[in-house]
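A.B. asks: Give me the fold of what follows.
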Amino acid sequence: MAETPPVPRRPPGELEASVLGALWAAEGPLSAAEVQSALGGQLARTTITTILTRLHDKGAVSRSRAGRGFAYSPIQDSAGLTARRMRSELDKQDDRSTALARFVSQLTSEDEQLLRVLLAGAEGGAPEGPQPGPGDAL
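C.D. replies: Below is the predicted model of the structure:
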């Protein structure tokens, strides 16, 4: 009898990203059942509830009472969440200078220029080069 090949594990964070994507796409707070439906109904509701609880514990979503359960909303958009994660990782470092230097050394020249523009704007200076548009990101 042939063995069934094992189902490959999802990459870390994939389910959280999917759940957040469903919340970002929604026009208002969603229950676990609504998130489950938005994701195609393939995942168990308990799995969705666990992910939503973990996201709440991490401060990525807020929740409010909705009947016997909760309705969830994202606290930040995708860019805001990425920025928060980057800051969280930096806060874990004893040697912030080295961590920042290594981060900057790995940027593309376009991202480095964008970072310079953003830093100049944050300092109140006249930014050099093109201004980032609404769709641009670090």
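A.B. asks: Please make it C-alpha for all contacts and neighbour counts, starting now.
C.D. replies: Will do.
A.B. asks: which one is the most centrally placed residue in the chain nearest to, not counting chain neighbours?
C.D. replies: Using Cα atoms, centre = their mean, the residue of the chain that lies closest to the mean C-alpha position is residue 81, 4.3 Å off. Nearest in space to residue 81, with sequence neighbours left out and distances taken as Cα to Cα, 6 or more residues apart in numbering, is residue 60 at 7.3 Å.
A.B. asks: show me the contacts for the one you found.
C.D. replies: 74-76, 81 (Cα atoms under 8 Å, 6 or more residues apart in numbering).
A.B. asks: are any of those residues buried, and which?
C.D. replies: If you count burial by 16 or more other Cα atoms under 10 Å, the buried members of the contacts of residue 60 come out as 74-76.
A.B. asks: Reformat these as a markdown table; add secondary structure.
C.D. replies: Listed next are those as a markdown table, based on DSSP: H, G, I helix; E, B strand; the rest coil:
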| residue | secondary structure |
| --- | --- |
| 74 | strand |
| 75 | coil |
| 76 | coil |
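A.B. asks: Compile those residues into a markdown table and extend it with columns for distance to residue 119.
C.D. replies: Below are the buried ones among the contacts of residue 60 laid out as a markdown table (distance: Cα to Cα, whole Å):
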| residue | distance to residue 119 |
| --- | --- |
| 74 | 27 |
| 75 | 25 |
| 76 | 22 |
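A.B. asks: structure for this one too, so we can compare:
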Amino acid sequence: MRLGNLERSIMEALWAHPEGVLAQDLAAELPSAPAVTTVLTVLVRLSRKGLVTRERSGRAHLYRASGGKDVFVAEAMRAVLDDAGDVEAAVSRFVGSVSPEVASALREALNSRDKGTRT
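C.D. replies: Okay, here's the model as predicted:
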């Protein structure tokens, strides 16, 4: 799932505040200082995509990311691979382009998966 620039900025801010944040505070924190109504519109869109939840907090709502950034990134990677066509070629090219640290993390995750455990 691809996010626009404002959607990405909002998600980054929500991931930085796992306790939740009010739309007004979120708008003030964003670099481009968008209007609160703009932030609310994007939050509704992100909620429809299943990325954001909200709960009543007085007269306003407290917004939270539905999952961690790692969950989002993993889902985005899976979706891209689903659309790759030649998955083997895409994975091979990806693995050939990553840092040794990422290659090690991939190896460890695959080994854990083969052993039936999750990291």
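A.B. asks: ok, back up a step: quick check: of the contacts of residue 60 of the first structure, which lies closest to residue 98 of the first structure?
C.D. replies: residue 81 (23.2 Å; Cα to Cα).
A.B. asks: how near is the counterpart of that closest one in the second structure to residue 37 of the second structure?
C.D. replies: Under the alignment (TM-score structural alignment), residue 81 of the first structure maps onto residue 72 of the second structure. Distance, residue 72 of the second structure to residue 37 of the second structure, using Cα to Cα, to the nearest Å: 25 Å.
A.B. asks: what residue of the second structure takes the place of residue 92 of the first structure?
C.D. replies: Aligned partner of residue 92 of the first structure by TM-score structural alignment: residue 83.
A.B. asks: with the contacts of residue 60 of the first structure in mind, which one is nearest to residue 101 of the first structure?
C.D. replies: Residue 101 of the first structure lies nearest to residue 81 out of these, by Cα to Cα, at 22.0 Å.
A.B. asks: in what helix or strand does that closest one lie?
C.D. replies: helix 78-91 (DSSP states H and E).
A.B. asks: Against the second structure, what's the mean shift for that helix, could you check?
C.D. replies: Helix 78-91 of the first structure: mean distance to aligned residues in the second structure after superposition is 1.4 Å, counting by mean Cα distance after the TM-score superposition for the first structure.
A.B. asks: Can you identify the element that follows that helix toward the C-terminus?
C.D. replies: Counting by DSSP H and E, what follows helix 78-91 of the first structure is helix 96-105.
A.B. asks: following that next one, which helix or strand comes up?
C.D. replies: Following helix 96-105 of the first structure in sequence, per DSSP H and E, is helix 109-122.
A.B. asks: Determine the set of other helices and strands touching that next one.
C.D. replies: Contacting helix 109-122 of the first structure under the criterion 3 or more Cα pairs under 8 Å, 6 or more residues apart in numbering; DSSP states H and E is no other helix or strand.
A.B. asks: which residue sits closest to the aligned residue in the second structure for residue 72 of the first structure, ignoring its sequence neighbours?
C.D. replies: Under the alignment by TM-score structural alignment, residue 72 of the first structure pairs with residue 63 in the second structure. Spatially, and ignoring its direct neighbours in sequence, residue 63 of the second structure is nearest to residue 54 (4.5 Å; Cα to Cα, 6+ apart).
A.B. asks: The one you found matches what in the first structure?
C.D. replies: By TM-score structural alignment, residue 54 of the second structure lines up with residue 63.
A.B. asks: And whichever strand or helix holds that match, what does it pack against?
C.D. replies: In the assignment (DSSP H and E), residue 63 of the first structure maps to strand 61-66. If contacts are counted by 3+ Cα pairs under 8 Å, 6+ apart, strand 61-66 of the first structure sits against helix 45-57, strand 69-74.
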